[in-house]
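**Q** Can you look at this prediction? I've put the sequence above it.
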Amino acid sequence: MDSYEELKGETLLDIGAAEAVFTLDTIDYIDRAYLFECDEAWIEALEATFAPWNDKIMIVRKYVSDVYDDNNITLDTFFQDEGRPIDNLFLKMDIEGYERKALKGAVHILKHGRQVGGSVCIYHLHDDKKVIESELKNFNLKTSVQPGYLYFEKEMRSAIIRFWS
């Protein structure tokens, strides 16, 4: 991000939250955050860390994917079930190579949401940069691959793509 001010009034979807450092850094700017994290090792720490902001944080213990079952949820289903608006959303996504599946489960949000943007990791799979950028552009979203590279799987890869409506 150029500035956390960009997130003023936004709802943050921290997909693959882990320790949720990004959410913690932006907590004073955002309206609400959904922390999607399945690793039980992080849950107790997340609950303790975000206790002072309990009114604006929700921890979701499901994998974000393109299917909906006991262990997985799609972003479209999550927002439909919650009855929440799909406007002013920022998706931060780092889910170890499942970013494509998560985007496939967010078709309605990406197609119909107003002021939807985010940052997606694009280094886990060899062709993530090309595939994910193409998927985002199919929704008429603007994209920008962030400068710099990450050494991963014995090659230099772009790490993050930003997108916005």
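**A** Okay, I see it. Numbering: from 1, shown residues only.

**Q** switch to C-alpha atoms for all contacts and neighbour counts from now on
**A** OK.

**Q** What helices and strands are in contact with the helix or strand hosting Gly117?
**A** Taking DSSP states H and E as the criterion, the element that holds Gly117 is strand 116-121. Counting by 3 or more CA pairs under 8 Å, 6 or more residues apart in numbering; DSSP states H and E, the packing neighbours recorded for strand 116-121 are strand 89-93, strand 160-164.

**Q** Ser119 contacts Lys92, correct?
**A** Yes. Using CA atoms under 8 Å, Ser119 is in contact with Lys92, at 5.0 Å.

**Q** What's the local residue count around the nearest residue to Tyr29 once chain neighbours are set aside?
**A** In space, Tyr29 comes closest to Lys8 once its chain neighbours are excluded; the distance is 4.7 Å by CA to CA, 6 or more residues apart in numbering. Close neighbours of Lys8, defined as other CA atoms under 10 Å, add up to 14.

**Q** Take this one as well and set it beside the first:
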Amino acid sequence: MEKVIIFGTGKRAQWIFKYLDKYNEFEVVEIWDNNEKKTGKIYEVNGKNVVVKQPHYENQYNIIVSSDVYYEEITRQLIENLSINPIYIKKFGYVFNSFKTKILEKYKDSDNAGINNICKYLRANELDVFCGQISNNYPLDIFEVHKDSDNGLLYSFWQGKKIYLSSVYKNPNDAKAYLCTLCKEQDVNSPHCYNIDKLDFYNTDIFIDGGAAEGFLALQVIDMVKHVYLVECDKEWVEALKLTFEPYKDKVTIIEKWLDEADSENTVSIDTLVLNNKNMDKIIVKMDIEGKETDVIKGMEKLIDSDIDMTCIICTYHKSGDEDIIHDFFEQRGFDITFANGYMFFPYGEIIEPELRKAVLTARKIIKN
């Protein structure tokens, strides 16, 4: 088992610790952190107590930098201040080395050009969610982040409109990193791109944002549609959504429930949201709901059978096999189906599979005149 050092103790590092507890692929010999207040703290990783230390000279083990935000800064620190050879400094994706090996083996005989390009990238780079398919750079300084003195929340601007972030984000750089991640997801080359420029929001009566989170997509199209339903159950995100959409409260309804196949105290179906509305000709639904997508589509049969023009933008990467299940569901009902370009590796599910997945499916109802 390879021995490594983890640099950092933040959220990403905590995730690495849990990952290693589950997959037992590395032995963490030390944890480094620049924050002196963390020095001496003990974390249990893989059944072993590991002490946090200040960075010091070390040329024996690979150092996995847990933070994407500060990776370049930490790399310079290690090279310039501690004379550490850069070959020992690894990005977060290094923890997925065994999955990278399995992916390369699985797809070695693929005749898919996109997958072959990913495999070529992986032979020279760490495995990451987007597998090198995003060519544009999104530095933190493309966003300015401010603190609202009235409520303490951080906010920035998305295409000229004020957007608030969850109270979980207390550090401006973390907030900037989150917003940059949204930019990467919606990059034209990203497998997670919703391709909203190809959809006609201007003629849409209702837009449902399932798993709204910060609500960037709804904010982007708010001036085009007649009404928006923001479906989000996370209380911290709901707090932020109420502030972001305060200027549009007359055309926005926030549903503090989860989307699901049927209604309950904590859930609501698409059919329930939509079919109580009268004089509606067109609806667009977006779902990014942490693996519940295959359940939720079952709760929209009445809408599908109606004469309402509808388009669904659905994430298909949360669980293995979802892309086929969701594709077949809509194909059998006569929808026109496209996938976003490229493939994703998804490391955040309960079970991580060594596979590349299509990430976003768009299904358009074919209206017969």
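**A** Perfect, I can see it now. Nothing here was measured: the structure is a model prediction, and the numbers come from that model.

**Q** And the TM-score between them?
**A** Taking TM-score structural alignment, normalised by the length of the first structure as the basis, the two superposed chains have a TM-score of 0.92; 164 aligned residues with a CA RMSD of 1.6 Å.

**Q** Show the contacting residues for the equivalent of Glu256 of the second structure over in the first structure.
**A** Matched across to the first structure, Glu256 of the second structure falls on Arg61, judged by TM-score structural alignment. Each residue near Arg61 of the first structure by CA atoms under 8 Å, 6 or more residues apart in numbering is listed here: Phe36, Glu37, Cys38, Asp39.

**Q** same question, Lys56 of the first structure
**A** Taking CA under 8 Å, 6+ apart as the criterion, Lys56 of the first structure is in contact with Asp31, Arg32, Ala33.

**Q** Quick check: the gap between the first one and Leu13 of the first structure.
**A** Just to be clear, that refers to Asp31 of the first structure. Computed with CA to CA, to the nearest Å, the distance linking Asp31 of the first structure and Leu13 of the first structure is 11 Å.

**Q** The two: who's more crowded?
**A** Per other CA under 10 Å, whichever of Asp31 of the first structure and Leu13 has more neighbours is Leu13, with 21 against 17.

**Q** aligned partner of the more buried one in the second structure?
**A** Aligned counterpart of Leu13 of the first structure in the second structure: Ile208 (TM-score structural alignment).

**Q** Leu103 of the first structure now?
**A** Aligned counterpart of Leu103 of the first structure in the second structure: Ile297 (TM-score structural alignment).

**Q** Doesn't Gly299 of the second structure lie inside a helix?
**A** Yes. When DSSP: H, G, I helix; E, B strand; the rest coil is applied, Gly299 of the second structure is found to be in a helix.

**Q** Is there a neighbour count for it? I'd like the number.
**A** 20.

**Q** ditto for Leu230 of the second structure
**A** Leu230 of the second structure sits with 25 neighbouring residues when counted by other CA under 10 Å.

**Q** Translate it into the numbering of the first structure.
**A** Aligned by TM-score structural alignment, Leu230 of the second structure pairs with Leu35 of the first structure.

**Q** so what's its match up against?
**A** By CA under 8 Å, 6+ apart, the residues touching Leu35 of the first structure are Leu13, Asp14, Ile15, Gly16, Ala17, Ala20, Ile57, Met58, Ile59, Val60.

**Q** would JSON lines of the contacts of Arg61 of the first structure with neighbour count and distance to Asn72 of the first structure be doable?
**A** What follows is the contacts of Arg61 of the first structure, written out as JSON lines (neighbours: other CA atoms under 10 Å; distance: CA to CA, whole Å):
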{"residue": "Phe36", "neighbour count": "23", "distance to Asn72 of the first structure": "10"}
{"residue": "Glu37", "neighbour count": "24", "distance to Asn72 of the first structure": "11"}
{"residue": "Cys38", "neighbour count": "19", "distance to Asn72 of the first structure": "10"}
{"residue": "Asp39", "neighbour count": "13", "distance to Asn72 of the first structure": "13"}
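
**Q** Give me the subset of the residues you listed that lies in strands.
**A** Counting by DSSP state E, the members of these that fall within strands are Phe36.

**Q** how about the strand holding Gly117 of the first structure, aligned to which bit of the second structure?
**A** Under TM-score structural alignment, the match for strand 116-121 of the first structure is residues 310-315.

**Q** can you give me the helices in the first structure?
**A** Along the first structure, the stretches classed as helices by DSSP state H are 21-26, 40-49, 75-82, 99-104, 107-112, 128-138.

**Q** re earlier: show me what contacts the match of Leu13 of the first structure?
**A** Shown in contact with Ile208 of the second structure (CA under 8 Å, 6+ apart): Val228, Tyr229, Leu230, Val231, Ile283, Ile284, Val285, Lys286.

**Q** at 6 Å instead, please
**A** By CA atoms under 6 Å, 6 or more residues apart in numbering, the contact list for Ile208 of the second structure reads Val228, Tyr229, Val285.

**Q** so how far is Ile337 of the second structure from the first one?
**A** Going from Val228 of the second structure to Ile337 of the second structure by CA to CA gives 24 Å.

**Q** more crowded one of these two?
**A** Higher neighbour count among Val228 of the second structure and Ile337: Val228, with 26 against 16, using other CA under 10 Å.

**Q** who's in contact with the more buried one?
**A** Shown in contact with Val228 of the second structure (CA under 6 Å, 6+ apart): Ile206, Phe207, Ile208, Val252.

**Q** Pretty sure the first one sits against His227.
**A** Meaning Ile206 of the second structure. Yes. Taking CA atoms under 6 Å as the contact criterion, Ile206 of the second structure and His227 are neighbours in contact, 4.9 Å apart.

**Q** Thank you, goodbye.
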